[in-house]
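In: have a look at this fold, sequence not included:
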């Protein structure tokens, strides 16, 4: 069955949440240990994580959860056209030029200047087009995939695809589906038997949140959103040797803003703020993510407790009784607590072929939005909901 058109799943001008899966070509372990050659490419997972972190600082898109595996990537994204609408034309221009600097004579400089920002900001038609792209999940995934592919091909001295093709997308239509999907994503390394403990699974959002709760900080990969003064750029080109400029650029790439941040600061906060109005964009002012808006009505502590419990239920038919406090959280969302383990561990059975994730009622409503009678997987998922 062909995948649905993107416009059926999400629209640029509409806030929605999407679970995206991007696989390496032929499912080869291009970010892990290559079984054929024995080479270990695991360090490429950090390439992918840092690129996501950098893009989170410029796009109007929140990264909610992620897991980077040896041959594929899971990420849950929420597009924020309301956040992009709050940016000035100059802000839109500098953000775009940071991701797409364009071809230029001085590739060793590759820093947007004040003049370039002003010229682009003055082009109202172009800025309107870019605004749409800055909250477009497809453009975010493109901006993530292409540089990683070029970098890996350059390192391997080869050409061709790194990623299999266009990413798979599942629209998440309610909080019950979002909690289950986030848990599924965070437990990918546990499911793959890479570890039995989420605390020992780097390159996942759960690991980042656990590390941040312990006070761990990292060098920020966020883009510097200040353009270079035009005169300063010209002076650099005239007076600084090309090799030195290239070294300066490499050094700045490692930490463009010079900031050290909490390990999860670039991710969207997990918990929704009850004191905020539902229509409040909660724009982030630190330049590390699109907004400060949470996405679940549970605390980080409750989420991690449920995550750890679920991680231990790895044998079919051997699940322990879920603690009453955790069961209460699930019941409030309409999830059958006795089916929680099965829902998360056997995710593919329920939602593997579906383009939509959520409770049966929410999936039914979304099917109507798309002009369909129902979504695939809707009937099987009903077993896990009250």
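Out: Noted; the coordinates are in hand. None of these values were measured; they are calculated from a predicted model.
In: hey, let's count contacts and neighbours off CA atoms from now on
Out: OK.
In: leaving out chain neighbours, which residue sits closest to the residue nearest the centre of the chain?
Out: The centre of the chain sits closest to residue 63, judged by CA atoms, centre = their mean, with a distance of 3.9 Å. Closest residue in space to residue 63, ignoring its immediate chain neighbours: residue 77 at 4.9 Å, by CA to CA, 6 or more residues apart in numbering.
In: so the one you found belongs to a helix, correct?
Out: No: counting by DSSP: H, G, I helix; E, B strand; the rest coil, residue 77 falls outside a helix, being strand.
In: report how many residues lie close to it.
Out: Residue 77 has 24 neighbouring residues, counting by other CA atoms under 10 Å.
In: how close does residue 127 sit to residue 134?
Out: Counting by CA to CA, to the nearest Å, the gap from residue 127 to residue 134 is 10 Å.
In: of those two, which one has the most company?
Out: Higher neighbour count among residue 127 and residue 134: residue 134, with 24 against 19, using other CA under 10 Å.
In: the more buried one against residue 57, yeah?
Out: No: with contact defined as CA atoms under 8 Å, residue 134 does not count as touching residue 57 (11.2 Å).
In: buried set for stretch 322-337?
Out: 322, 327, 329-330, 333, 335-337 (16 or more other CA atoms under 10 Å).
In: residues in contact with that stretch?
Out: Identification of contacts with stretch 322-337 by CA atoms under 8 Å, 6 or more residues apart in numbering yields 175-176, 298, 302, 306, 309, 338, 359, 384-386.
In: looking at those residues, which are in strands?
Out: Using DSSP state E to define strands, no part of the contacts of stretch 322-337 is located there.
In: among the residues you listed, name the buried ones.
Out: 175-176, 306, 309, 338, 359, 384-385.
In: can you put those residues in TSV and add distance to residue 141?
Out: Output for those, formatted as TSV (distance: CA to CA, whole Å):
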residue	distance to residue 141
175	23
176	25
306	29
309	32
338	36
359	26
384	31
385	31
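In: putting a second one here so we can go through both:
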């Protein structure tokens, strides 16, 4: 049974979410189709480019992503405070970079004399756009609509391209966030199409590594690492890039099972800092796709009322 989006996304519970969209047709989103001997590799660039464009407009930050052959993963951060700090004109400017302006808004921008009713109508439109700019549903909608249109045009067909709605998981604490990001960035390695994070094309971990090599503070269009939590904590992910890379490296070495590919082992300071036991961490990374809420027992219990839910259908991180 489909769960209402209001029971899956609640910014009051957490601003972090892991989302997945999967292609509905046998045809590939990306990759190489052995049956038709057709390569769709170029579509990975479509998804990555569109993802970065929407992230530059929306007040939704991209923490991690991986673009696979028939689906893609993103870990998103809802930046509601940023959306509500924007002026009315800043909201309009952002929204109109990917949409056309209604006539009433055009008149508003030209500072024409508007009646009180027209002024109120403009403010209502701007408020709607402000809310959409920090909406994961609208973020994913604009990403998926564009890719579906481009793919259908290329395939010379019509109809659904995506497998219904995107799936989302609430990440309730630091442990859940780190687990989801590592899970996403390790997708190509688990699938056996890459040997190391730096060789994993169209992933956030590779983008971050390449930016680091260029002495850039953070990869363009990606939510930055802010380092260990502290009193003067800036906006960003609550751990350092170095610790995260060690986390990905170590997890990729350990999570093997029936999956192909592995990376070299490494020390993992982040596990000790977050108080994560190795066995528990591996269990989380193996089963992360099975639940809609991910976090510690206390975090899950606290979040349930905010999602209007009573049942604990969640993945608990010790």
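Out: Looks like it arrived, so ask away. Note that the coordinates shown come from a computational prediction; the quantities given were computed from them, not determined experimentally.
In: tm score of chain vs chain?
Out: Here the superposed chains carry a TM-score of 0.86, computed using TM-score structural alignment, normalised by the length of the second structure; 307 aligned residues with a CA RMSD of 3.1 Å.
In: wait, the residue nearest to residue 63 of the first structure sits on residue 60?
Out: No: Residue 77 of the first structure is not in contact with residue 60 according to CA under 8 Å; the separation is 10.3 Å.
In: residue boundaries of the helices in the stretch 1-150 of the second structure?
Out: With DSSP state H, counting those that start in this stretch as the criterion, the stretch 1-150 of the second structure has helices at 42-57, 80-85, 88-96, 103-109, 116-133, 136-155.
In: now find how far off-centre stretch 15-31 of the first structure is within its chain.
Out: 11 Å (CA atoms, centre = their mean, to the nearest Å).
In: now stretch 2-22 of the second structure
Out: Taking the mean C-alpha point of stretch 2-22 of the second structure and that of its whole chain, the gap between them comes to 11 Å (CA atoms, centre = their mean).
In: contact partners of it?
Out: 70-79, 162-163, 165-173, 177, 180, 292-293, 302-303, 306-309.
In: ends of that stretch, what's the gap?
Out: 16 Å.
In: same thing with stretch 82-102 of the first structure?
Out: Span of stretch 82-102 of the first structure from end to end, CA to CA: 27 Å.
In: that stretch: how far from the chain's middle?
Out: With CA atoms, centre = their mean, you get 19 Å for stretch 82-102 of the first structure.
In: same thing with stretch 57-77 of the second structure?
Out: 3 Å.
In: I'd like to know how many residues surround residue 51 of the second structure.
Out: Number of residues near residue 51 of the second structure (other CA under 10 Å) recorded here: 20.
In: pretty sure it contacts residue 143?
Out: Yes: using CA under 8 Å, residue 51 of the second structure is in contact with residue 143, at 6.5 Å.
In: and the contacts of stretch 322-337 of the first structure, which two are the farthest apart?
Out: 309 and 359 (22.2 Å; CA to CA).
In: quick revisit: what's the closest of the buried ones among the contacts of stretch 322-337 of the first structure to residue 88 of the first structure?
Out: Using CA to CA, those come closest to residue 88 of the first structure at residue 175, 32.0 Å.
In: for the residue mapped onto the closest one from the second structure, list the residues it contacts.
Out: Counting by TM-score structural alignment, residue 175 of the first structure corresponds to residue 174 in the second structure. Applying CA under 8 Å, 6+ apart to residue 174 of the second structure gives the contacts 238, 274.
In: now residue 174 of the second structure: how far from residue 17 of the second structure?
Out: Taken as CA to CA, the span from residue 174 of the second structure to residue 17 of the second structure is 12 Å.
In: swap in residue 55 of the second structure?
Out: Remark: distance between residue 55 of the second structure and residue 17 of the second structure (CA to CA) = 15 Å.
In: before we move on, the earlier item: any idea which of the buried residues of stretch 322-337 of the first structure is the one closest to residue 26 of the first structure?
Out: Distances from residue 26 of the first structure to these, taken as CA to CA, are shortest for residue 335 (35.6 Å).
In: one step back: out of the contacts of stretch 322-337 of the first structure, which are inside helices?
Out: Counting by DSSP state H, the contacts of stretch 322-337 of the first structure place 175-176, 302, 306, 309 in helices.
In: picking up where we left off before, dump the helices of the stretch 1-150 of the second structure into TSV; add distance to residue 23 of the second structure as well.
Out: Putting those into TSV (distance: least, CA to CA, whole Å) gives the following:
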stretch	distance to residue 23 of the second structure
helix 42-57	12
helix 80-85	30
helix 88-96	27
helix 103-109	36
helix 116-133	25
helix 136-155	9
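In: what subset of the contacts of stretch 2-22 of the second structure is buried?
Out: 70-79, 162, 167-173, 177, 180, 292-293, 303, 306-307.
In: picking that back up, next, format the buried residues of stretch 322-337 of the first structure as CSV and append secondary structure and distance to residue 351 of the first structure.
Out: Converted to CSV, these look like this (DSSP: H, G, I helix; E, B strand; the rest coil; distance: CA to CA, whole Å):
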residue, secondary structure, distance to residue 351 of the first structure
322, coil, 23
327, helix, 22
329, helix, 22
330, helix, 18
333, coil, 18
335, strand, 15
336, coil, 16
337, helix, 18
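In: ok, now which ones touch the residue nearest to the centre of the first structure?
Out: 56, 75-78, 266-268.
In: the same query, at a cut-off of 6 Å, please.
Out: Residues counted as contacts of residue 63 of the first structure (CA atoms under 6 Å, 6 or more residues apart in numbering) are 77, 267-268.
In: with residue 61 of the second structure instead?
Out: Residue 61 of the second structure sits in contact with 76-77, 223, where contact means CA under 6 Å, 6+ apart.
In: not counting sequence-adjacent ones, nearest residue to residue 139 of the first structure?
Out: Nearest to residue 139 of the first structure is residue 133, by CA to CA, 6+ apart, at 6.2 Å.
In: and the closest residue to residue 94 of the second structure other than its chain neighbours, how many neighbours?
Out: Leaving out its chain neighbours, the residue that sits closest to residue 94 of the second structure by CA to CA, 6+ apart is residue 57, at 5.4 Å. Counted by other CA under 10 Å, the residues lying close to residue 57 of the second structure total 20.
In: do residue 159 of the second structure as well
Out: Close neighbours of residue 159 of the second structure, defined as other CA under 10 Å, add up to 9.
In: and it, that's in a helix?
Out: No: per three-state DSSP, residue 159 of the second structure lies outside any helix segment and is coil.
In: separation between it and residue 251 of the second structure?
Out: For residue 159 of the second structure, the distance to residue 251 of the second structure - CA to CA - is 39 Å.
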